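1. have a look; sequence and predicted model below, questions after that.
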Amino acid sequence: MSGKSDTICLAICLLVWIGVNIADGFWVYYYVITSIDPNPRTAVDRTNSGFAAFYVMMWIFGFPWGCVNLVVWWGYYKEVIEEPGYSRSRGMNWLVNLFSLFVVLPVALFMIIMPFFGGWIVTPLAASHVWNHACDGYPMFAILDGRSYNQPEYIADVARFYLSGSSSSIFTYDIASPDGSDIWFFHLREFDTAQSSIPLDAYPTLQNIEYDFVNNAVTGNCTIPVDQSGNTTTSACLHGSFETSGFFFFNITSSVPVNTTDAPALQLDNALLRSQDKNWIFDFGAPALTLRTLGPDGQLGQTVLRTATTAYKDCTQLKVCLSSIQGPSGSAVGAEVLAPLGLILLNQDNSAIQCTTPSSDD
């Protein structure tokens, strides 16, 4: 009877041990995912303080649990390898030893190391994958490059735009406040490729956007050709308002034309845009949000852009996936994309300076 009770007790302990290891695996998994791409927010990172507590407790729990796993596997090897008994033949001992070396040992090392260092080991590997593939399925993406702490103030904060699947930018915008006031400008800085090679639905005719932080107003001008000789004309094509505290919100009216001299008659487009989550700015972290259309009934609709992740080992660069109100088939350089993107770049500048500022211990 005692032997049966011992067997049941051992089985229960084994199940509990396996269950805790699975739970710890999910703990590390959510830490890695949230560290790389905290958007959209979950129960793990609904608040900055909540994520900090999640992070600290993961390490506090991971150390003793790694020690528990070490003891368990040490006991296994002591029982199976060092004291195998005399009931097994020499051939069976060889099979057990080979199985323990090539199958059990990798599993044991994994279960011992991951509670200690899982976050550090997995995060860089996952970050590289997410950086390369986060915007798959989107027609365009932008890389927002903020100024680091040790760079002079004349270095511009820029947004470089790419077609999906390309590694070469097609044009670059920057953001600046010439007189250091409450007026900021997000405008076309330069073309990085021949303008004739840029598809019409990816050509930036909305080339200058102004943000008035006193009145929370946004306006913009579009530039288009008027003839085949290269002459252009500029006209107002965007106005609206925005909010950056709490939800990231835009209410804009625009009439952005395509880059052609025989464009069809323009119509005004009205767009309400709101971030999916209220908290979109992290302490010592890059902006993180999914910006979607907002219907009259208060329901969120089409995603027009979403932040992806910062580059591994370069927190000054933030990748943003770009779509449109019409979805992936529409233009990703319309007012509903470019107007919010300038403010995201402005906040990425703040994040880049914070994350590159030397600590007091350096």
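-> Thanks, I have the structure now. Numbers count the residues shown, from 1 in each chain.

2. alpha carbons only for contacts and neighbour counts from here, please
-> Noted.

3. got the residue ranges for the helices in the stretch 251-362 of the chain?
-> 335-356 (DSSP state H, counting those that start in this stretch).

4. comparison target, given below:
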Amino acid sequence: MLALAMFVGVVAPTSTARAQWHAAAGTTGLNMQSLLSRNGINLAGGATGAYRSLDAAASFTPSNSGNDAVGPTRGFTFDKNYIYTCTSQGVFRSANNGVTWVAKSSGLTSLLTSGIFQAQTHIFVVGPTGVFRSDNQGDSWTAAGLAGVDVRCVTAIGTTVFVGTNGSGTYKSTNWGLTWTASNTGLTSANIRAIEAKGDTLFVGGQIGTSVFRSTDLGASWTLLGGGLVTSSYRGFANDGRIIVAGSFGAGVFYSVNNGARWTAINTGLTDLSIFDLDINDGYIVAATNTQGVFRFALSNLVDLDGDHCIGATDLSIFLGAWGPCTNCAADFDGDGTVGAIDLAMLLSYWGSCG
């Protein structure tokens, strides 16, 4: 602590010099609804198909060879061999990181799909006719429950699969979709547009007029979150284990460093505040917007107190100068009114990074 104390004495600013979001080249003016990162490749999908990036989402080019879907690309997932995308024309699979695609919809009763997720050796795809599961990397699909239910999103924690629906809230299955149980205690939104697992915590995005709900007991109960979030419909989430980000339809992007207890908006530079999806990868938050394509935001900017786009000794000096109770301080990363240990851990987690 003596070495750290040597930095104390610099007065902390009352507002941070965080950099803004930057638009990804090749996506301006496009509807984007889904994102994925894998093996240094970024994929984005929307009303005009799939797009691919080799430069950490700074720019994208169309990548639809073999994907003849006319309509939105709505989700991505992957396993050790393939990337999968769900579209309005079924499921497509790529063996070369999205360069080419092959249709894989055998067994689906409707080609209109809304979400896709890989869990252990299973892949789940959801849509207006329920849930379907593939146990052979998409070569064939079988019905996996909730027939006739309009299912919009899917995720899993361990062997428990969770889905969000349009009109019926959330359900969970502990037997890979053989049976489902409604999980709506405390949930005041019947329409769920997005679902995210962060460790053993679940987050779902509710309908217009609600917000984000959180469950810490595998969906047995839900709590409506506030702490800086605005009332809206939330369509996308992402997390990297340190932070979680939530995308609203009309109010932009919010992040939390304390598992959703408090949230901070980060919207400077976003020209469209209606967010369909989010991703965190390669040191960036990536956002898919309704009408203006893809944007990225350097994670290091969240703790860049001196505005030089890199995290180092000067940032630590400013941080320690603000230690203790502090109102509207840039160093209060978790927004609890005190610059303390949680904030320090966040600063150090980005040490040496630049963006």
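-> Structure received. All values derive from a computational prediction rather than experimental measurement.

5. care to give me the TM-score?
-> Between these two chains, after superposing, the TM-score reads 0.28 (TM-score structural alignment, normalised by the length of the second structure); 160 aligned residues with a C-alpha RMSD of 6.6 Å.

6. so which strand or helix has residue 86 of the second structure?
-> Take DSSP states H and E as the rule and residue 86 of the second structure turns out to sit in strand 83-87.

7. report the buried residues of that strand.
-> When neighbours are counted by 16 or more other C-alpha atoms under 10 Å, the buried residues of strand 83-87 of the second structure are found to be 83, 84, 85, 86, 87.

8. stretch 120-132 of the first structure too?
-> When burial is assessed from 16+ other C-alpha under 10 Å, stretch 120-132 of the first structure yields the following buried residues: 122, 123, 124, 127, 128, 130, 131.

9. does the first one sit in a helix, a strand or a coil?
-> Each residue gets one of three states, and residue 122 of the first structure gets helix by DSSP: H, G, I helix; E, B strand; the rest coil.

10. contacts only, for it.
-> With contact set as C-alpha atoms under 8 Å, 6 or more residues apart in numbering, residue 122 of the first structure has these partners: residue 32.

11. count the neighbours of residue 234 of the first structure for me.
-> Close neighbours of residue 234 of the first structure, defined as other C-alpha atoms under 10 Å, add up to 15.

12. and residue 38 of the second structure, how many neighbours?
-> Under the neighbour criterion other C-alpha under 10 Å, residue 38 of the second structure is assigned a count of 14.

13. check residue 325 of the second structure too.
-> Applying the criterion other C-alpha under 10 Å, we find 12 residues in the vicinity of residue 325 of the second structure.

14. show me the contact partners of stretch 52-66 of the first structure.
-> Contacts of stretch 52-66 of the first structure with the rest of the structure, by C-alpha under 8 Å, 6+ apart, involve 24, 27, 28, 31, 44, 111, 112, 113, 114, 115, 116.

15. which SSE is the fourth one in?
-> When you say that, I think you mean residue 31 of the first structure. Residue 31 of the first structure is located in helix 2-36, with elements delineated by DSSP H and E.

16. between the helix or strand just after that helix and helix 2-36, how big is the angle?
-> Downstream of helix 2-36 of the first structure, the next assigned helix or strand under DSSP H and E is helix 48-77. Angle between the axes of helix 48-77 of the first structure and helix 2-36 is 140 degrees (criterion: axes from the mean of the first three to the mean of the last three C-alpha atoms, to 10 degrees).

17. thinking again about what came up before, quick check, nearest of the contacts of stretch 52-66 of the first structure to residue 157 of the first structure?
-> Ranking those by separation from residue 157 of the first structure, with C-alpha to C-alpha as the measure, puts residue 31 on top at 29.5 Å.

18. now do the contacts for the closest one.
-> The contact partners of residue 31 of the first structure, by C-alpha under 8 Å, 6+ apart, come to 54, 55, 119.

19. out of the contacts of stretch 52-66 of the first structure, who's nearest residue 311 of the first structure?
-> residue 31 (17.3 Å).

20. okay, the closest one and residue 77 of the first structure: tell me how far apart.
-> Distance of residue 31 of the first structure to residue 77 of the first structure, given as C-alpha to C-alpha, to the nearest Å: 32 Å.

21. just checking, what packs against the strand holding residue 86 of the second structure?
-> If contacts are counted by 3 or more C-alpha pairs under 8 Å, 6 or more residues apart in numbering; DSSP states H and E, strand 83-87 of the second structure sits against strand 73-78, strand 90-94, strand 115-119.

22. and the next element down the chain from the last one?
-> Just to be clear, that refers to strand 115-119 of the second structure. Sequence order places strand 122-127 as the next helix or strand after strand 115-119 of the second structure, per DSSP H and E.

23. report the angle between that next one and strand 90-94.
-> Using the same axes, to 10 degrees, strand 122-127 of the second structure lies at 140 degrees relative to strand 90-94.

24. next, the angle from the helix or strand just after strand 122-127 of the second structure to strand 122-127.
-> Scanning forward in sequence from strand 122-127 of the second structure, with DSSP H and E defining helices and strands, the next element found is strand 130-134. Using the same axes, to 10 degrees, one finds that strand 130-134 of the second structure and strand 122-127 are set 150 degrees apart in direction.

25. what packs against strand 130-134 of the second structure?
-> When contacts are defined as 3+ C-alpha pairs under 8 Å, 6+ apart, strand 130-134 of the second structure sits against strand 122-127, strand 142-143.

26. re earlier: in TSV: the buried residues of stretch 120-132 of the first structure, plus distance to residue 17 of the first structure.
-> As requested, those are arranged in TSV below (distance: C-alpha to C-alpha, whole Å):
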residue	distance to residue 17 of the first structure
122	23
123	25
124	28
127	30
128	32
130	32
131	35
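
27. returning to that earlier point: most tightly surrounded among the helices and strands packed on strand 130-134 of the second structure?
-> Greatest average neighbour count among those goes to strand 122-127 (a mean of 26), per mean count of other C-alpha atoms under 10 Å.

28. any idea of the angle it forms with strand 83-87?
-> For strand 122-127 of the second structure and strand 83-87, the angle between their directions (the same axes, to 10 degrees) works out to 20 degrees.

29. what angle do strand 122-127 of the second structure and strand 73-78 make?
-> With the same axes, to 10 degrees applied, the angle from strand 122-127 of the second structure to strand 73-78 works out at 170 degrees.

30. could you give the angle of strand 122-127 of the second structure to strand 115-119?
-> Strand 122-127 of the second structure runs at 170 degrees relative to strand 115-119, counting by the same axes, to 10 degrees.

31. show me what strand 122-127 of the second structure is packed against.
-> Contact here means 3+ C-alpha pairs under 8 Å, 6+ apart; on that basis strand 122-127 of the second structure packs against strand 115-119, strand 130-134, strand 151-157.

32. to residue 163 of the second structure, which of the ones you listed lies closest?
-> Short answer: strand 151-157, nearest of those by C-alpha to C-alpha, at 4.3 Å.
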